[in-house]
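In: with the input below, show me the fold.
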Amino acid sequence: MEIKEIQMSELESKISLGESLNIIDVREDFEVQFGMIDGAEHIPMNDVPNRLDEFDQDQKYYIVCKSGGRSADVAMFLNRHDIDAVNVDGGMMEYKGGQ
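Out: Predicted coordinates for the structure are as follows:
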């Protein structure tokens, strides 16, 4: 199954344009303590299956992790459950923080 992907720079452009976005950070607790994208929701990867009911099938979700690997797995999992999820390739390692 092919998953949709965008680069972190593309996501940052959408953020800077003020687009209303659903960003899900699937990193672990110890990783997010170093910072998250403003407005992102933290749902650790292993919690996603138990929290599927929190995802709206009428919305698009941008899934982010440290580098893009875990987020790709989560995006694929969500897509299999008819949720529109886009992997953010490069992850937080590419995040400039609006600079």
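
In: CA only for contacts and neighbour counts going forward, please
Out: Fine.

In: can you pull the contacts of the residue nearest to the spatial centre of the chain?
Out: Note on the chain: the residue nearest the mean C-alpha position is Ile63, at 1.6 Å, using CA atoms, centre = their mean. Going by CA atoms under 8 Å, 6 or more residues apart in numbering, Ile63 touches 23-26, 71-72, 74-75, 85-88.

In: and the helix or strand hosting Asp73, what does it pack onto?
Out: Per DSSP states H and E: Asp73 is located in helix 69-80. In terms of contacts (3 or more CA pairs under 8 Å, 6 or more residues apart in numbering; DSSP states H and E), helix 69-80 is packed against strand 60-64, strand 84-89.

In: here is a second sequence; please produce its structure as well for comparison:
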Amino acid sequence: MSEEVKVITPKEVENLLDEGKTISLIDVREDEEVAEGTIPGAKHIRLGTIPERLEEINKNEEHIIVCRSGRRSEHACDYLQEQGFNVRNMVGGMMKWEGDVK
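Out: Presented below is the predicted three-dimensional model:
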């Protein structure tokens, strides 16, 4: 069984951004979902393309993974953790996000 995925709430993410912290956000939703709005600064890597785009993700940073509801991002976190990445799942996803979107 893989390690438990660490989580972070949308409010905690918003607070980090408000504090000016440099955080890595990866949005794993589909193109049409991202077109409706994404967290400013988030990198868009669709869930299905993560394996071939691993080299774009820095292993030395913590990444917060985002999707619509928190389900796909949890799968992404499981996979990335197995590959040795430090990740957190934003629980509730964009459905619970109240901060800015671009």
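
In: average offset of the helix holding Asp73 of structure 1 relative to structure 2?
Out: In the superposition with structure 2, the average deviation recorded for helix 69-80 of structure 1 is 0.4 Å (mean CA distance after the TM-score superposition for structure 1).

In: whereabouts in structure 2 does that helix align?
Out: Helix 69-80 of structure 1 corresponds to residues 71-82 in structure 2, going by TM-score structural alignment.

In: what does that stretch contact?
Out: Against stretch 71-82 of structure 2 from outside (CA under 8 Å, 6+ apart): 2-3, 5, 28-29, 47, 50, 65-67, 86-90.

In: with those residues in mind, which one is nearest to Glu36 of structure 2?
Out: Closest to Glu36 of structure 2 out of the contacts of stretch 71-82 of structure 2 is Arg29 (10.7 Å), distances taken as CA to CA.

In: give the aligned equivalent of the closest one in structure 1.
Out: Arg29 of structure 2 maps onto Arg27 in structure 1, with residues paired by TM-score structural alignment.

In: show me the contacts for its match.
Out: By CA under 8 Å, 6+ apart, Arg27 of structure 1 lies in contact with 42-45, 64-66.

In: of all the residues you listed, which comes closest to Leu17 of structure 1?
Out: For these, the nearest to Leu17 of structure 1 is Val64 (18.9 Å; CA to CA).
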